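Engineer: Sequence first, predicted coordinates after that:
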Amino acid sequence: MEKIIEMKGITKVFPGTVANDDVNFELLGGETHVLLGENGAGKTTLMNVLYGLYQAEKGDIFVKGQLVKIMSPNDAIALGIGMVHQHFMLVHNFTVAENIVLGSEPKQGLKLDMKKAIRNVEEISKKYGFNIDPNAVIEDISVGQQQKVEILKALYRGAEILILDEPTAVLTPQEIIELGVIIDNLKAEGKSVILITHKLKEVMSMSDRVTIVRRGKVTGTVKTKETSIDQLAELMVGRKVNLVVDKKTAKIGAAVLEVEGLVALDHRGLPAVNGIDLVVKRGEILGIAGVDGNGQSEFVEVLTGLRKAKEGKIVLNGKDILNKNPEEINNDGMGHIPEDRHKRGLILKYSLFENAILGIHKNKPFSKGIVMNYKAIREHCNKLIKEFDVRTPNDEVAASALSGGNQQKLIVAREISKDPELLIASQPTRGLDVGAIEYIHGRLVQERDNGKGVLLVSLELDEIMALSDRIAVMYDGKVVAVLDRKDATEHKLGILMAGGTLEEAEKEGKKVE
């Protein structure tokens, strides 16, 4: 197979960090090549260099053996390179066809020839096995369909090489299988595909070769057939990792959180949380599954006092906490690992010891009236650093100086040290390497075994399946079903996540089994 892309000695520096450090990467014709690594490892940066969004300080790029200079995405497109970003770049009130031809519109005289545009889109959709309506408006179609539009947009512009950045992050299990079929169709047509991901299961099912990136450097390139999930995890992290969550049978107790008829509005004044009833019990992990944007974030914001509810009831540990402020809810026994660690979890320019007491800074022994007791604060922080294995030179460094995994460990440590009755863990392992994930999963299970209630909200279905004792599925602001973990399959959950009913899920589940 010929080398379609060769990147040699690529070095890309941002202020204070080397994102790519002398990286070599090659793509062969007709292969699917995965770039694997934790968030922040430098995978997307490398592909942004290939697509012309960034220029490298050092290194050369060859396309089909020719040395090229890619100064912009237009240069990349002219060379047959297309990129589908993690966050789609679509005009929401345009149709599918209008989005696909945007910038390369077929004309009739001076006017846009919309009929020809629709015909072109239908032809290219059929050619690659996409089932998509060219006249549908983007905001009315599913996230999976929007991703197909982005792929078609690149193909319409003549892409021979397709870069897909975290393509499965927003898809249901069924849509992930469909994406696999699409990639196979593209390869059959002679296209080459680069997938950026940190999900090991998909690497095994979708790729021919894998290049592993760790902290800006390539740690190896392997053939998928000749490797295993365990080996890839080790290459990604640098040590052996236990990928199976070890947990005993749950000893479920009384309800710690009761939610009834909860309604809350989003920033546009539309219902984001639309009549939720839910109970979390002591000694269990209740997982909330769902495709991103179905009200999970708003639901957590209401529970934690960050968003006002319009109506409903929330009882924590026998106390009514509806529309109380975060401090009061915190004092009533709730811990919260927020989904955005930078926006809601830490004050990045504060030291670790200051971050270690956020939310409990008014409590004894940390505060004596208006005077802070820094001796007690630093003792507390150093105890957390030791117990939760936060890798840091000392407790005085700013939170911004830690890696994502260590920032997350500090937040988890702080919230667990509050000894909450209910711990809300929202995307607790987003963007972390498998080593940090293994550790945080273990701590969440420990809280459950200590008789606390844990509400886990995650977009990673594997994480929900591995940790939960019961699983609630959210769709369009509602909890559409709650299943015992033993009754939940990926297939059933996928149907519910896409808006199907429990009856449909049960029926389809039997067919698959």
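Structural biologist: Arrived safely, thanks for sending.
Engineer: make it CA atoms for all contacts and neighbour counts henceforth
Structural biologist: Will do.
Engineer: give the contact list for Glu298.
Structural biologist: 264, 266, 272-273, 307 (Cα atoms under 8 Å, 6 or more residues apart in numbering).
Engineer: Quick check: the gap between it and Thr44.
Structural biologist: Distance of Glu298 to Thr44, given as Cα to Cα, to the nearest Å: 29 Å.
Engineer: Same question for Lys187.
Structural biologist: Separation of Lys187 from Thr44 (Cα to Cα): 22 Å.
Engineer: Neighbour count: those two, which is higher?
Structural biologist: Between Lys187 and Thr44, counted using other Cα atoms under 10 Å, Thr44 has the larger neighbour count: 23 against 17.
Engineer: My reading is that the more buried one is in a helix; is that accurate?
Structural biologist: Yes - assessed with DSSP: H, G, I helix; E, B strand; the rest coil, Thr44 lies in a helix.
Engineer: Counting by contacts, list what the helix or strand containing Glu202 packs against.
Structural biologist: Following DSSP states H and E, one finds Glu202 within helix 200-206. Packed against helix 200-206, as judged by 3 or more Cα pairs under 8 Å, 6 or more residues apart in numbering; DSSP states H and E, are the following elements: helix 173-188, helix 229-237.
Engineer: Out of these, which one sits most buried?
Structural biologist: Highest mean neighbour count of the helices and strands packed on helix 200-206: helix 229-237, a mean of 20 (counted as mean count of other Cα atoms under 10 Å).
Engineer: which other helices and strands contact that helix?
Structural biologist: Under the contact definition 3+ Cα pairs under 8 Å, 6+ apart, helix 229-237 sits against helix 200-206, strand 209-214, strand 217-223, helix 434-449.
Engineer: Could you list the residues in contact with stretch 143-153?
Structural biologist: By Cα under 8 Å, 6+ apart, stretch 143-153 touches 84, 88-90, 96, 99-101, 124-125, 130, 132, 138, 167, 170-172, 175.
Engineer: Mind giving me the PyMOL select for those residues, buried ones only?
Structural biologist: Filtering these down to the buried ones (16 or more other Cα atoms under 10 Å) takes a single PyMOL command:
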select buried, resi 84+90+96+99+100+101+125+130+132+138+167+170+171+172+175
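Engineer: taking the contacts of stretch 143-153 one by one, which sit in helices?
Structural biologist: With DSSP state H as the criterion, helices contain 96, 99-101, 124-125, 175 from among the contacts of stretch 143-153.
Engineer: tell me the angle the one helix or strand Gly144 maps to makes with helix 173-188.
Structural biologist: Per DSSP H and E: Gly144 is located in helix 143-156. On the basis of axes from the mean of the first three to the mean of the last three Cα atoms, to 10 degrees, helix 143-156 is oriented at 10 degrees to helix 173-188.
Engineer: any idea how far Glu105 is from Lys111?
Structural biologist: According to Cα to Cα, Lys111 and Glu105 sit 9 Å apart.
Engineer: In addition, the following structure is provided for comparison:
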Amino acid sequence: MTDIAPAIELKGISKAFGPVQANKDIAIRVMPGTIHGIIGENGAGKSTLMSILYGFYKADKGEIFISGRKVQIPDSQAAIAAGIGMVFQHFKLVENFTVLENVILGAEDGAMLRPSLAKARRELKALAEEYGLNVEPDAVIEDIGVGMQQRVEILKALYRQADILILDEPTGVLTPAEADQLFRILERLREEGKTIILITHKLREIMEITDTVSVMRRGEMTATVKTANTSPPELAELMVGRKVLLRVDKEPAKPGAKVLEVRDLNITDDKGVHRLKGVSFEVRAGEILGIAGVAGNGQSELLEVLGGYEKATGEILVNGEKIDLTGSKSDGQSRRARGIAHVPEDRQREGLIMDYFAWENMVFGYHHDPKYQRNRLLMDNAAIKKDTADKMERFDVRPPDPFLQAKSFSGGNQQKIVLAREMERDPDLLLIGQPTRGVDIGAIEFIHQQIIALRDQGKAILLVSVELEEILSLSDRIAVIFDGKMMGERLPADTDENELGLMMAGMTKGEAA
């Protein structure tokens, strides 16, 4: 009996970007018909390695073998020709095209589209039946949910004859039910002989769905193990190089006075879409209210109103005083003056200016603080730089260099810069959106500890996250939002991911039954 060749084998892959060695002599074997997980901290080199495999980058040295045959992959077209498909974390779909048009885009048979569309319709039907990937071919992408959009990305790859699928953080925007459905699809693909590489930072998903898992740290492959022979604590330690606390360690909350009161809040966007519909809730000092919901159901607009850069109708009171929601006073500066700090959902677009230095980013929004003023005309840059260095040390920003541009830090360290800037202002109310999005497990542990410490200082915290595990472990109370409406509140001890997932889909347990 001959040995089965690996579906993918990488030998001695190295890649540097200037002085930064992203991949160092990487070797990995992925067997056919398996689901192979790859995990590691931010900046560990996972994305670089997959970008080399998919032809986005060219390795400085090393060899790639597909099914035992050495190949060159100079671009993504070569990767597709080699039978490799990639489903990106942020989907590469044309929103005003139909499912069918997106599937054939770039893979047309000729100048005449009608034959290509007819062929694609037939093949799409066959693929949907074979793999349980049912979608409506004539649906417009912007009209379907993110779970369906992900199916379209998978169908695109299969339509191009992919035998190897790379999925990058595939459950980041899915409800628990949609994630379970995705896993059933991946299992079906595995049964049909497809090979799947799953990049994720969620250890629960690794344990649930993969056959084998490889761990990367600082550009090197540190371990490859059978999933059945490992555990989440062991994988976390392999990733970070030390033991990691995987659960949030906190005392029961001691809620005090009402800090935030929201009454009948409504938002209609410039297209006339009603984004928030009569939302009401409150947050007290010394507690965390978690807002659970699938992205796009109004939680972003809620944070924007509370943060001061979106108008609304209704009432918002902070420490018993109304906030103006209609005029020029409705801005971030007036919010900060009221004791509101805001860690936005998208750190790169809303929290940082990526080409500016860390010390410049650390003062944004707070440059009027007297301790940063030399006189009325000039800021005391030396004081800002020293303050930045102190904050970077306390928040374990790596490297702790105030003179690095924000874009030079990993995602987790960019997040720490924003957190340090906002949390160190001694706010009465902290608004925090997606605190650990795209953040590795070591940084997640640190960020969670900082949020709990602020709560224990008597601060009110409004937490918005699509990560149900994070909502359940951090929150003292949980409110679920769907289609701009509050579906209800739960205490973490009285609910679970299944019930919250149903509420996030607009259903109750009774309706689901």
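Structural biologist: Sure thing, it's come through. The structure presented is a predicted model; accordingly, all values stated were derived computationally and were not measured.
Engineer: Out of the helices and strands packed on helix 200-206 of structure 1, flag the one nearest Val302 of structure 1.
Structural biologist: Val302 of structure 1 lies closest, by Cα to Cα, to one member of those: helix 173-188, at 28.3 Å.
Engineer: circling back: could I get the helices and strands packed on helix 200-206 of structure 1 in a markdown table, plus columns for distance to Ile377 of structure 1?
Structural biologist: Listed next are these as a markdown table, based on distance: least, Cα to Cα, whole Å:
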| stretch | distance to Ile377 of structure 1 |
| --- | --- |
| helix 173-188 | 45 |
| helix 229-237 | 32 |
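Engineer: Those helices: which one's closest to Ile360 of structure 1?
Structural biologist: Per Cα to Cα, nearest to Ile360 of structure 1 of these: helix 229-237, 33.6 Å.
Engineer: Give the aligned range of that closest one in structure 2.
Structural biologist: Mapping helix 229-237 of structure 1 onto structure 2 (TM-score structural alignment) gives residues 232-240.
Engineer: if we can go back for a sec, would you mind checking the contacts of Glu298 of structure 1 for buried ones?
Structural biologist: Among those, those scoring as buried are 264, 272-273, 307 (criterion: 16+ other Cα under 10 Å).
Engineer: from what I can see Arg160 of structure 2 touches Ile80, true?
Structural biologist: Yes - using Cα atoms under 8 Å, Arg160 of structure 2 is in contact with Ile80, at 7.0 Å.
Engineer: mind checking how far Gly318 of structure 1 is from Gly283 of structure 1?
Structural biologist: Gly318 of structure 1 is 17 Å from Gly283 of structure 1, by Cα to Cα.
Engineer: So which of these two has more stuff around it?
Structural biologist: Neighbours were counted for Gly318 of structure 1 and for Gly283 using other Cα under 10 Å; Gly283 has more, 26 against 12.
Engineer: What's the match for the more buried one in structure 2?
Structural biologist: Match for Gly283 of structure 1 (TM-score structural alignment): Gly286.
Engineer: Can you report how many residues lie near the residue nearest to its match when sequence neighbours are not counted?
Structural biologist: Computed as Cα to Cα, 6 or more residues apart in numbering, the closest residue to Gly286 of structure 2 that is not its neighbour in sequence is Gly458, at 3.9 Å. By other Cα under 10 Å, the residues close to Gly458 of structure 2 number 19.
Engineer: Same question for Ile471 of structure 1.
Structural biologist: For Ile471 of structure 1, the neighbour count with other Cα under 10 Å is 26.
Engineer: Is it in a helix, a strand, or coil?
Structural biologist: Applying three-state DSSP: Ile471 of structure 1 is strand.
Engineer: And it, how far from Ile81 of structure 1?
Structural biologist: With distances taken as Cα to Cα, Ile471 of structure 1 is found 41 Å from Ile81 of structure 1.
Engineer: got it, and Tyr128 of structure 1?
Structural biologist: Distance of Tyr128 of structure 1 to Ile81 of structure 1, given as Cα to Cα: 17 Å.
Engineer: Look at these two and report which has more neighbours.
Structural biologist: Applying other Cα under 10 Å to Tyr128 of structure 1 and Ile81 shows that Ile81 carries more neighbours, namely 26 against 18.
Engineer: Which position in structure 2 pairs with Val315 of structure 1?
Structural biologist: Val315 of structure 1 maps onto Leu317 in structure 2, by TM-score structural alignment.
Engineer: sorry, that was for Val23 of structure 1
Structural biologist: Using TM-score structural alignment as the criterion, Val23 of structure 1 maps onto Ile26 of structure 2.
Engineer: How many neighbouring residues does that match have?
Structural biologist: Ile26 of structure 2 is flanked by 20 other residues according to other Cα under 10 Å.
Engineer: Among the ones in helices among the contacts of stretch 143-153 of structure 1, which pair sits farthest apart?
Structural biologist: Across those, no pair lies farther apart than Val101 and Glu175, at 24.2 Å, counting by Cα to Cα.
Engineer: ok, back up a step: and Lys111 and Glu105 of structure 1? which has more neighbours close in?
Structural biologist: Set side by side, Lys111 of structure 1 and Glu105 show more neighbours around Glu105, with 17 against 9, by other Cα under 10 Å.
Engineer: Skipping adjacent residues, who's closest to the more buried one in space?
Structural biologist: Closest to Glu105 of structure 1 by Cα to Cα, 6+ apart is Leu112, at 6.5 Å.
Engineer: Same question for Gly158 of structure 1.
Structural biologist: With sequence-adjacent residues excluded and distances taken as Cα to Cα, 6+ apart, Gly158 of structure 1 is closest to Gly80, at 5.8 Å.
Engineer: How about Asp396 of structure 2?
Structural biologist: Excluding its sequence neighbours, the residue lying closest to Asp396 of structure 2 (Cα to Cα, 6+ apart) is Lys416, at 7.8 Å.
Engineer: Arg344 of structure 1 should be in a helix, yeah?
Structural biologist: Yes - counting by three-state DSSP, Arg344 of structure 1 is part of a helix.
Engineer: Translate it into the numbering of structure 2.
Structural biologist: In structure 2, Arg344 of structure 1 lands on Glu350 (TM-score structural alignment).
Engineer: what sits against the residue lying closest to its match once chain neighbours are set aside?
Structural biologist: Spatial nearest neighbour of Glu350 of structure 2, chain neighbours left out: Pro344 (6.2 Å); criterion: Cα to Cα, 6+ apart. When contacts are counted by Cα under 8 Å, 6+ apart, Pro344 of structure 2 is found next to 303, 350-351, 431-434.
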